[in-house]
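> Any chance you can model this:
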Amino acid sequence: MTVYDLAKPLLFQLPPETAHGLGHGMLALVDGTPIEQLLAHRYVVDDERLRVDAFGQSFRNPVGVAAGFDKNAEAPGALAALGFGHVEVGGVTAEPQAGNPRPRMFRLPEDGGVINRMGLNNDGAAAVGRRLAAADVDVPVGVNIAKTEHVDSADAPADYRETYERVAEGGDFFVVNVSCPNSEGFRELQNRDSMEAILGALVDAGAAPLLVKLSPDLPEPAVEDALELVDELDLDGVVATNTTTDRPASLRSPNRVEKGGLSGKPVEHRATKMVRFVAERTDVPVVGVGGVSTAEDAYRKIRAGASVVQLYTGLIYRGPSIARDINRGLLELLERDGFDSVTDAVGVDLD
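As a prediction, the model looks like this:
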């Protein structure tokens, strides 16, 4: 039993956003201090078989932190010290946003899930950009770029470009978020014309490596349209997927009725199916997100075509050792199946 196992019942007595604030605040205090080295000694799994090269970046392992955990780039170094191979900060908007009224995050412990309707609360691109430029992180740091809520859809391309230009110096890769289910005006951004205008504006601004994050709720023809744009604009990758507004019939928690985006174990199968769908239709690397909390979860997405994976909800339920545990488990799975590296296993289940 770990320290987190002992603390978890107490943390789960707190409102989810309060508990997250405590955990994230502790990491922010550690960030950039010598304590990082102590954490890294305990949590980083250093093995060449875990290394992955994708969209111009070198990852020491395939397990990363998804956008939403470190919205304001206050703890990327501490998260790297917990053993993660990359960190995606944000979503970041051009101007600061308070987000939606509380409560806006809900645990579904019976299901291993979370529902959130945070609404892209963040300190704004200027503040996040300054922190990123000053950070010294030994893993790639991605920046999730989103639309400022009050900006009209017609002005979205300029808004995304402004955000990018403010964070460009400190980011290693950039993820275009047109699929947030918890902020006004995002539904219109997912049609082909809107996406083309937004992505084109960022390409013109020199954003690279540039990835797009897709919704699991898009119908297949819309996903195919998005992937055509990825090819036409020569983007560098696809993140599959964001949270879902759907509610599987299997959900048991009373909080299943809350509005917002569902993440965690209830979406694991659906997210892996989307990874496979995307990987079968494009040659760019895929980042697999949704329901990753064990080595087996990560391995299924890798075999389905994901070069790297990300998690957030798993941290809530499994605690700070999750990256270490997944990476150790991946090494066992690779050895079991006769693969020399993670890269060798990427997409082996594709037809």
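> contacts, neighbours, all on C-alpha from now
Fine.
> Can you verify C180 is assigned to a helix?
No - under DSSP: H, G, I helix; E, B strand; the rest coil, C180 sits outside any helix and is assigned coil.
> Enumerate every residue touching it.
186, 215, 242-243 (Cα atoms under 8 Å, 6 or more residues apart in numbering).
> could you flag which of these are buried?
Neighbour counting with 16 or more other Cα atoms under 10 Å marks 186, 215, 242-243 as buried within the contacts of C180.
> quick one: which of those residues is nearest V175?
Of all the buried ones among the contacts of C180, V175 sits closest to N242, with 11.6 Å by Cα to Cα.
> what's near enough to touch the closest one?
179-180, 213-216, 289-290.
> My reading is that E196 is in a strand; is that accurate?
No - counting by three-state DSSP, E196 falls outside a strand, being helix.
> please give me the structure for this one as well, since I'd like to look at both together:
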Amino acid sequence: MSILFQAYPLARAALFSMDAETAHEVTLSTLQRAYDCGVTRKLMHEQPETPTTLMGLTLRNPVGLAAGLDKNGAHIDALGNLGFGFVEVGTVTPRAQPGNPKPRIFRLPRAQALINRLGFNNLGLETFIANVQRSQWRQQGGILGLNIGKNADTPIERAADDYVLGLAGVYPHADYVTVNISSPNTKNLRALQGEDELAALLAQLRDKRAELADQHQRHVPLLVKIAPDLTDAQIDAIADLLPRHGIDGVIATNTTLSRDAVTGLPHAEEAGGLSGPPVHELSLGVIAKLRQRMGTDYPIIGVGGIVSGKQAREKIAAGANAVQVYTGLIYRGPALVSECVQAIRGM
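I've put the predicted structure just below:
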């Protein structure tokens, strides 16, 4: 394991010489080949057990993979075996869509950050579910989250239709389902975080989930992923609405539209969501406010800007029950997962 982890800085140099989206695809295909050959199969079992209970689910450890890295759920087993306690894939939309025009991912290495404006590019619900069904992660005891969104050409006033379709499709195959209403790269999507809009969406999802729970004889937790760019009033409304509508948890946070922390850096003015360390403090603020408003028991998953064990620990200290990584994995490689587990374990 240590040889593989130590080799990542060399691999990163080669990957960072490529276009960011090409490098992403090369990384996933290489990781898949390594898993298929058995190279990474032991990594999950070498990770120290740090059992965490969240929403009635038992996680091997409280460090998860954030949605967005594997949009089509095609590499669940390979990614899970890097030592994650849980893996979230997607965002999937009911119909396949290409996303926004390329180039649409930009590195800001001095800030260990990324800007992306991918726009929910994915192969659609049918392919996504087939990929999920082929994976063995859940049978191996891994926890799998499936992240759903709306198609770009679905009018915002019809957004709930797409989310209900997505929920129905993924429900039998998920340990939990995340409702993504916070990507900045689908026009008007963040408007669904408004109090009235969110209440209407959650009511439909609550009713559909009750019907699905009856049909499948199991309760699948439902979470909402929110933005870091919320006002206190919006956070108050979210803190009130989620438990009122039976939503089981919240993921805080998605990428930010703010550029304050990266002003002057190459690519800083590109449109899209900024991820990596510049989001960390924003995310911490949202987590702390949610915890204060929602009490000690409501499940919160902290994500945004974790590039070291220290930041993972800070997310937990702010009030998160578990964390997810994405951009940090690109800059640090798989050693980050173990570092975060150890840091949280030592709290």
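> one step back: would CSV of the buried ones among the contacts of C180 of the first structure with distance to R131 of the first structure and secondary structure be doable?
Formatted as CSV, those follow (distance: Cα to Cα, whole Å; DSSP: H, G, I helix; E, B strand; the rest coil):
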residue, distance to R131 of the first structure, secondary structure
F186, 27, coil
S215, 28, coil
N242, 25, coil
T243, 27, coil
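> Pick the one among these closest to E165 of the first structure.
For those, the residue nearest E165 of the first structure by Cα to Cα is F186; the value is 20.9 Å.
> Spatially, what comes nearest to the aligned partner of that closest one in the second structure if we skip its sequence neighbours?
Residue correspondence, TM-score structural alignment: F186 of the first structure in this structure matches L189 in the second structure. Spatially, and ignoring its direct neighbours in sequence, L189 of the second structure is nearest to I181 (5.9 Å; Cα to Cα, 6 or more residues apart in numbering).
> residues in contact with the residue mapped onto I300 of the second structure from the first structure?
Counting by TM-score structural alignment, I300 of the second structure corresponds to V286 in the first structure. For V286 of the first structure, the contact set (Cα under 8 Å, 6+ apart) comprises 237-240, 275, 278-279, 305-308.
> Could you pull out the strands in the second structure for me?
Taking DSSP state E as the test, the strands found in the second structure are 52-54, 57-59, 63-65, 86-92, 105-108, 113-116, 143-148, 176-180, 222-226, 249-252, 273-275, 300-303, 322-325.
> Pipe those into a markdown table and attach distance to T22 of the second structure per row.
Formatted as a markdown table, the strands of the second structure follow (distance: least, Cα to Cα, whole Å):
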| stretch | distance to T22 of the second structure |
| --- | --- |
| strand 52-54 | 35 |
| strand 57-59 | 32 |
| strand 63-65 | 20 |
| strand 86-92 | 18 |
| strand 105-108 | 10 |
| strand 113-116 | 13 |
| strand 143-148 | 23 |
| strand 176-180 | 25 |
| strand 222-226 | 27 |
| strand 249-252 | 28 |
| strand 273-275 | 18 |
| strand 300-303 | 24 |
| strand 322-325 | 20 |
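> what about the closest residue to R318 of the first structure other than its chain neighbours, neighbour count?
Distances taken as Cα to Cα, 6+ apart place S293 nearest to R318 of the first structure, at 7.2 Å, with adjacent residues excluded. Neighbour count of S293 of the first structure, defined by other Cα atoms under 10 Å: 26.
> so what's S293 of the first structure up against?
264-265, 311, 313-315, 318, 322, 326.
> try S308 of the second structure
By Cα under 8 Å, 6+ apart, the neighbours of S308 of the second structure are 328, 336, 339-340.
> out of those residues, which one sits closest to K315 of the second structure?
Of those, the one sitting nearest to K315 of the second structure (Cα to Cα) turns out to be C340, at 10.7 Å.
> Now the aligned partner of that closest one in the first structure. Nearest residue, chain neighbours left out?
Residue pairing (TM-score structural alignment): C340 of the second structure is matched to I326 of the first structure. In space, and not counting its chain neighbours, I326 of the first structure is closest to A295: 4.2 Å by Cα to Cα, 6+ apart.
> I'd guessed L290 of the second structure sits against Q234; true?
No - L290 of the second structure lies out of contact with Q234 (Cα atoms under 8 Å); the separation is 10.7 Å.
> And those two? Which one has more around it.
Applying other Cα under 10 Å to L290 of the second structure and Q234 shows that L290 carries more neighbours, namely 25 against 14.
> Return the residues in contact with that one.
With Cα under 8 Å, 6+ apart, L290 of the second structure has these contacts: 235-236, 239.
> any chance of those residues in CSV, plus distance to L69 of the second structure and neighbour count?
Listed next are the contacts of L290 of the second structure as CSV, based on distance: Cα to Cα, whole Å; neighbours: other Cα atoms under 10 Å:
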residue, distance to L69 of the second structure, neighbour count
I235, 27, 23
D236, 30, 16
A239, 28, 20
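> Looking at those, which one is closest to E269 of the second structure?
For those, the nearest to E269 of the second structure is I235 (26.9 Å; Cα to Cα).
> what's the counterpart of that closest one in the first structure?
So I235 of the second structure corresponds to V223, using TM-score structural alignment.
> quick one: that match from N122 of the first structure, how far?
Counting by Cα to Cα, to the nearest Å, the gap from V223 of the first structure to N122 of the first structure is 28 Å.
> Highest neighbour count among the contacts of N242 of the first structure?
Ranking those using other Cα under 10 Å puts G290 first, with 34 neighbours.
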